[in-house]
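Asks: I would like the atomic coordinates for the input below:
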Amino acid sequence: MTDTHFYDPRQGHGLPHDPFKAIVAPRPIGWITTVDKLGRVNLAPYSFFNALSGRPPIVAYSSESYKDSVRNVEETGEFVCSFVTRELAEAMNETCRGVPHGVNEMELADLDAAPSTSVKPPRVAAAPAALECKVLQILRMKDLEGKQLESHVVIGQVTGVHMRREFLKDGIFDTAAARPIARCGYRGDYAEVTSLFEMIRPAD
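Replies: As a prediction, the model looks like this:
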């Protein structure tokens, strides 16, 4: 039998650092733009992010505390997800800063904003792709004992998609050429996608 290190997260992992985020990796980064009811822009990256459905396209991000990216969508019901590349990694890291409500992280990171089409929050102009979304649900999570957690999950349906034409090759979005990065756990571990391999799903 394979030798494993087992632990119950409720009792502690017994390791120097919590391995959970390193195990569930790589995780795509949702670079979420929202605006509050006064129209002030907020931009923040979330690695608890992913696609939930293809038809219709639905994505979700989770905040481990009640931050502006949750407060703003409660007020407006809209957000945009711009995708982070290796080229944009340092700017993304700058938008992690904890700043007062109403401060525009896009400006702090010296990023140009581009207007959206179906929602009010802008997108990051330099991003290879961006998804405009309208909120379907905002869920406050509970644990096994029914205790409410500080984590909030925002689920949104995609109402508009932007792709930079330079990354469209023969009608296909060239993921490797865009060089997206993903979160891999611990303090500052990231991965960069530079190559793909193809494996066709077996016929039923």
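Asks: going forward, measure contacts and count neighbours with C-alpha atoms only.
Replies: Fine.
Asks: biggest helix in the protein by residues?
Replies: helix 68-76 (DSSP state H).
Asks: does residue 161 sit in a helix, a strand or a coil?
Replies: strand (DSSP: H, G, I helix; E, B strand; the rest coil).
Asks: please enumerate the strands of this protein.
Replies: Shown for the chain, the strands assigned by DSSP state E span residues 27-28, 30-35, 41-46, 49-54, 57-63, 78-83, 113-114, 123-124, 129-142, 148-163, 168-169, 172-173, 181-183, 190-192.
Asks: looking at these, which is nearest to residue 203?
Replies: Residue 203 lies closest to strand 49-54 among those, at 19.7 Å (Cα to Cα).
Asks: just the buried positions in that closest one, please.
Replies: 49-50 (16 or more other Cα atoms under 10 Å).
Asks: for stretch 106-120, same thing?
Replies: 106, 109, 111, 116, 119-120.
Asks: check stretch 59-79 too.
Replies: Residues of stretch 59-79 classed as buried: 59-63, 68-70, 72-74, 76-79 (neighbour count, 16+ other Cα under 10 Å).
Asks: and for comparison, fold this next one:
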Amino acid sequence: MFYEPKSGHGLPHDPFKAIVAPRPIGWISTRRPDGRFNLAPYSFFNAFSSNPYLVWFSSEGEKDSASIARQTGEFAVNLVSLSLAGKMNETAIDAPPDVSEFDLAGLTPAPCRNIACPRVAEAAATLECKVTEVLEPRDLQGRHAGVFVVTGEVVGVHVDDSMLVDGLFDVTRAQNLARLGYMDYAAVTETFSMRRPRWKDR
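Replies: Take a look at the predicted model:
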């Protein structure tokens, strides 16, 4: 089949997010200017540079995480493991501003080193980030798409030592969770390796 998004897909459910998958989940923790904690998962998340470490998450509508990160200039990205899937899902709720998702999901806020917002103590890894810019993408007609892309430079990395095997972060031990389409998720339970080819070796 072929379809143009503007004309609709004709399927029972939109396949777009199932096609662009798996997507890592950015479990974003922030601290409001008044000190209250916020925690929410974003499946439009990724890293896009390793020198310096740069990550971004995208909010469809300026939701709390994007708004707070813009105001404070900080956010943390907590790794979601399979064991934390249920708690992550609890934090996706549209809770009122006076409710901390940490409390709601029974998670432990732990202090970060270089930023003021908390991290999830139970997470296998956390990236401490300082906001570098907030982008507001536009569509082909030049209209603002209602999307806010928060980019941040990683200024600190927390890693649970039990996830390190021979000096490598073991994703099968952490069982990184990924978002698929519809209501579906996947966890990394096995991997395989390939080396990038070099022209001189041909």
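Asks: now what about the TM-score between them?
Replies: The TM-score (TM-score structural alignment, normalised by the length of structure 2) is 0.97; 199 aligned residues with a Cα RMSD of 0.8 Å.
Asks: need the contact list for the spatially most central residue of structure 1.
Replies: Closest residue to the average C-alpha location of structure 1: residue 30 at 1.6 Å, with Cα atoms, centre = their mean. Contacts for residue 30 of structure 1 were tallied using Cα atoms under 8 Å, 6 or more residues apart in numbering; they are 45-50, 61, 81-84.
Asks: mind putting those residues into a markdown table with distance to residue 25 of structure 1?
Replies: Listed next are those as a markdown table, based on distance: Cα to Cα, whole Å:
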| residue | distance to residue 25 of structure 1 |
| --- | --- |
| 45 | 16 |
| 46 | 13 |
| 47 | 10 |
| 48 | 10 |
| 49 | 12 |
| 50 | 12 |
| 61 | 15 |
| 81 | 19 |
| 82 | 20 |
| 83 | 17 |
| 84 | 16 |
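Asks: only whichever of these are buried, select them in PyMOL.
Replies: Only the buried entries of the contacts of residue 30 of structure 1 go into this PyMOL selection, using 16+ other Cα under 10 Å:
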select buried, resi 45+46+47+48+49+50+61+81+82+83+84
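Asks: return the member of the contacts of residue 30 of structure 1 nearest to residue 156 of structure 1.
Replies: residue 61 (8.8 Å).
Asks: residue 75 of structure 2 maps to what in structure 1?
Replies: Under the alignment (TM-score structural alignment), residue 75 of structure 2 maps onto residue 79 of structure 1.
Asks: dump the residue contacts of that match.
Replies: Neighbour list for residue 79 of structure 1: 32-35, 73, 119-121, 132-135, 156 [criterion: Cα under 8 Å, 6+ apart].
Asks: quick check: residue 131 of structure 2 touching residue 151?
Replies: Yes: in this structure, residue 131 of structure 2 is within contact of residue 151 by Cα atoms under 8 Å, at 5.8 Å.
Asks: tally of neighbours for the counterpart of residue 165 of structure 2 in structure 1?
Replies: Here residue 165 of structure 2 is matched to residue 169 in structure 1, going by TM-score structural alignment. Around residue 169 of structure 1 there are 10 other residues, counting by other Cα atoms under 10 Å.
Asks: what's the local residue count around residue 44 of structure 1?
Replies: Neighbours of residue 44 of structure 1 using other Cα under 10 Å come to 23.
Asks: residue contacts, it?
Replies: Per Cα under 8 Å, 6+ apart, neighbours of residue 44 of structure 1: 31-33, 69, 92, 95-96, 105.
Asks: re the thing from before, tell me the one of the buried residues of stretch 59-79 of structure 1 nearest residue 173 of structure 1?
Replies: Nearest to residue 173 of structure 1 among the buried residues of stretch 59-79 of structure 1, with distances taken as Cα to Cα, is residue 59, at 18.2 Å.
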